[in-house]
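Participant: Dropping the sequence and predicted coords here.
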Amino acid sequence: MARVAFLGLGVMGFPMAGHLAGRGHEVTVWNRSPAKAQAWAEKYGGKVAATAADAARNADFVMACVGNDDDLRQVCIGPDGAFSGMGQGAVFVDHTTVSAAVTRELAGIAADQGIGFVDAPVSGGQAGAENGQLSVMCGGDPADYSRAEPVIAAYAKICRLMGPSGAGQLTKMCNQIAIAGLVQGLSESLNFAEKAGLSISDVVEVISQGAAGSWQMQNRHKTMEENRFDFGFAVDWMRKDLGICLATAEDNGASLPVTALVDQFYKEVQQMGGGRWDTSSLIARLRR
């Protein structure tokens, strides 16, 4: 069992940290809103720290799941950042979806301090976090990954080292690119069924058994039909992720025409007041 700090207790981090405690790890948590950290401790019995540095002090592993590049920098190297509390040989595991550039920047700083750094963004949404069934895609030094993987296993369905620092974030971009086009296609399919006077449930029952089937179709078609979009990953966060994908494609020469188009469709959803709706809300703009 390891001494673990967990930084960031949002809809993903809260249950992920809980799984670590459930596996018997000694967990200390920190959150920008202290009340959330206190609520976590009352539920799972771990410790609460006043700062990220305090949480990281004496920890073998420091996990983070925050918002964006700036949040991650603040948590790592800002005043009272985790790096100032971590000892040599400790490993920082970043579950935030951020740019590969900030990952490499922070990994370099960590290396200069004798700290390991693994970028480990996740996929599976809130349900995956709560059920301990996340897909975790990692980048970093193989030795650091080998040490961290048994700890990550507390909430992972699959965990894999994809390459050097930044490779985990690049793999997460592949994930978000695939989801964007898939959800748009599903939205158009279900909207077409409605316009054609077909039963969405009957259509999905048939086509989900063939080549059109997907996790999104199986798990979101009913709520999409009912115009309920309070499940899973928010549009605001998806636009942040797609922005990272599009910026990276500018650098590496990849062509992302569908991703760019769907990003603008999500912008329309935001303008409809749906920034906190889940990503399946693409169908809402087709129904206007």
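Facilitator: Thanks, I have the structure now. Numbers count the residues shown, from 1 in each chain.

Participant: Only C-alpha atoms from now on, for both contacts and neighbour counts.
Facilitator: OK.

Participant: hmm, who's touching stretch 18-27?
Facilitator: Contacts to stretch 18-27, defined as Cα atoms under 8 Å, 6 or more residues apart in numbering, come from residues 1-6, 17, 40, 44-47, 132, 151, 154-155.

Participant: Looking at the residues you listed, which is nearest residue 265?
Facilitator: Checking these against residue 265 by Cα to Cα gives residue 132 as the nearest, at 31.3 Å.

Participant: So the residue sitting nearest the centre point of the chain versus residue 280, what's the distance?
Facilitator: Central residue of the chain (Cα atoms, centre = their mean): residue 122, 4.5 Å from the mean position. As defined by Cα to Cα, to the nearest Å, residue 122 lies at a distance of 19 Å from residue 280.

Participant: Likewise for residue 49?
Facilitator: Distance, residue 49 to residue 280, using Cα to Cα: 36 Å.

Participant: Same question for residue 27.
Facilitator: Residue 27 is 34 Å from residue 280, by Cα to Cα.

Participant: swap in residue 102?
Facilitator: Taken as Cα to Cα, the span from residue 102 to residue 280 is 29 Å.

Participant: before we go on, here's another structure to hold up against the first:
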Amino acid sequence: MENKERIGFIGLGNMGHPMAKNLEKNGVALAVYNRSVEKAADFLPGTEVCQDIPKLVAQSDIIFTMLSNDDAVHAVYETILQSPIHGKLFVDMSTISQEASTQIGTLLRSNEAHFIDAPVAGSTQPAKEGTLIFMVGSENAQLDRVKPYLTMMGKAVKYLGDQGKGIAAKLCINYYLSIIYQGMAETVLFAEKMGISREDMMAIINESACGNGASKVKTPLLVNNEFPPAFALDFMLKDVRLAVEAGADFPMADTLLKTYQGAHDAGYGQQDVMAVIDYIKD
């Protein structure tokens, strides 16, 4: 494919950095920006590292954003809206509230720009491997425009309808994962009480119908009881809150909020979400 669009990428954190690197590997005309400029130190000379957002926006046709929360996304787009953006396409891949996403989309469209919400399923390893799944809410014409670049960063692009549907699907996925992670933690602790090792218990889970991608990815962390953050517990707490605010008023919701909030308060927030096992154990 001949890449004619100029691509900008804002947000080079644990997810954004490897995603932008995959665009670079595919030879796109790329400009990147991160508030902490050292995060861009390993990009090749052909990639422009911008010192500010207006410069990146001015020289890009499609701008991807991958940021941590509502406040960060609002701050970036407030800056973006101060620049001429007619005809430009903005693709936000952050996990934020539907309300924030809708507000930003409305503001961009009122300035004759386009907006897609395209959050991802997958954590840091799939981001590095280019095997993320994109959940997209978009106008069809804009999806056609951006899809070639999404496939450089992911293995699947799921179109779900109008803008906002991508965020909706992401909140559902992370609500489900919050249940799985707490369930795995409790199951492993129960197994230990019954004299079964973590290694044996996780092997049984993964080799049975109970196993899934999440259980297999988190097995080494549980077995070694070490939790470097592929997906930080604080992000899971944020996403459970967002799900509840969006209408997840189910029996598990209060339990999940109590557990992840308690783990945060106990100091586990910056560790991987599976550190919840130490909080429950204590």
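Facilitator: That came through, no problem. Just so you know, these numbers come straight off a predicted model, no measurement behind them.

Participant: more crowded one of residue 27 and residue 280 of structure 1?
Facilitator: Ranked by neighbour count (other Cα atoms under 10 Å), residue 27 of structure 1 and residue 280 place residue 280 first, with 30 against 25.

Participant: Aligned to the more buried one, what sits in structure 2?
Facilitator: For residue 280 of structure 1, the aligned position in structure 2 is residue 274, judged by TM-score structural alignment.

Participant: residues contacting residue 198 of structure 2?
Facilitator: Applying Cα under 8 Å, 6+ apart, we find residue 198 of structure 2 in contact with 188, 191-192, 222-223.

Participant: Out of these, the closest to residue 76 of structure 2 would be?
Facilitator: The closest of the contacts of residue 198 of structure 2, once distances to residue 76 of structure 2 are taken by Cα to Cα, is residue 222, at 36.5 Å.

Participant: give me the number of residues near that closest one?
Facilitator: 21.

Participant: which SSE is it in?
Facilitator: helix 213-224 (DSSP states H and E).

Participant: ok, now residue 5 of structure 1?
Facilitator: Taking DSSP H and E as the criterion, residue 5 of structure 1 maps to strand 3-7.

Participant: Following that strand in sequence, what is the next regular element?
Facilitator: For strand 3-7 of structure 1, the following helix or strand on the C-terminal side (DSSP H and E) is helix 13-22.

Participant: how much distance is there from that next one to the middle of the chain?
Facilitator: 15 Å (Cα atoms, centre = their mean, to the nearest Å).

Participant: In structure 1, where's the longest strand?
Facilitator: Ordering each strand of structure 1 by length in residues (DSSP state E) puts strand 156-163 first.

Participant: ok and that one relative to helix 13-22, angle-wise?
Facilitator: Counting by axes from the mean of the first three to the mean of the last three Cα atoms, to 10 degrees, strand 156-163 of structure 1 lies at 100 degrees to helix 13-22.

Participant: Average offset of strand 156-163 of structure 1 relative to structure 2?
Facilitator: When structure 2 is overlaid, strand 156-163 of structure 1 sits 1.2 Å from its aligned residues on average, using mean Cα distance after the TM-score superposition for structure 1.

Participant: whereabouts in structure 2 does that strand align?
Facilitator: On structure 2, the counterpart of strand 156-163 of structure 1 by TM-score structural alignment is residues 154-161.

Participant: repeat for stretch 115-124 of structure 1
Facilitator: Under TM-score structural alignment, the match for stretch 115-124 of structure 1 in structure 2 covers residues 113-122.

Participant: Can you give me the end-to-end span of that stretch?
Facilitator: 28 Å.

Participant: Centre of the chain to it, how far?
Facilitator: Worked out by Cα atoms, centre = their mean, stretch 113-122 of structure 2 lies 10 Å from the chain centre.

Participant: Stretch 29-47 of structure 2 now?
Facilitator: Offset of stretch 29-47 of structure 2 from its chain centre (Cα atoms, centre = their mean): 20 Å.

Participant: Can you tell me how far the aligned partner of residue 204 of structure 2 in structure 1 is from residue 200 of structure 1?
Facilitator: When structure 1 is aligned by TM-score structural alignment, residue 204 of structure 2 is paired with residue 206. To residue 200 of structure 1, residue 206 of structure 1 is 10 Å away according to Cα to Cα.

Participant: list residues touching both of these two?
Facilitator: Residues within reach of residue 206 of structure 1 and of residue 200 at once, by Cα under 8 Å, 6+ apart: there are none.

Participant: quick one, strands of the stretch 1-150 of structure 1?
Facilitator: For the stretch 1-150 of structure 1, applying DSSP state E, counting those that start in this stretch gives strands covering 3-7, 26-30, 47-48, 61-64, 91-94, 116-119, 122-123, 134-139.

Participant: List the buried residues of stretch 112-132 of structure 1.
Facilitator: Going by neighbour count (16 or more other Cα atoms under 10 Å), the buried part of stretch 112-132 of structure 1 is 115-130, 132.

Participant: What distance separates the opening and closing residues of that stretch?
Facilitator: Stretch 112-132 of structure 1 end-to-end distance (Cα to Cα) = 33 Å.

Participant: and if you look at stretch 259-273 of structure 2?
Facilitator: Per Cα to Cα, stretch 259-273 of structure 2 runs 11 Å from first to last residue.

Participant: Give me the residues contacting that stretch.
Facilitator: 181, 227-234, 236-237, 275-276, 279-280.

Participant: out of the residues you listed, which are inside helices?
Facilitator: If you go by DSSP state H, the contacts of stretch 259-273 of structure 2 have 181, 233-234, 236-237, 276, 279-280 in helices.

Participant: For PyMOL, what selects the buried ones among those?
Facilitator: To isolate the buried members of these in PyMOL, using 16+ other Cα under 10 Å:
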select buried, resi 181+233+234+236+237+276+279
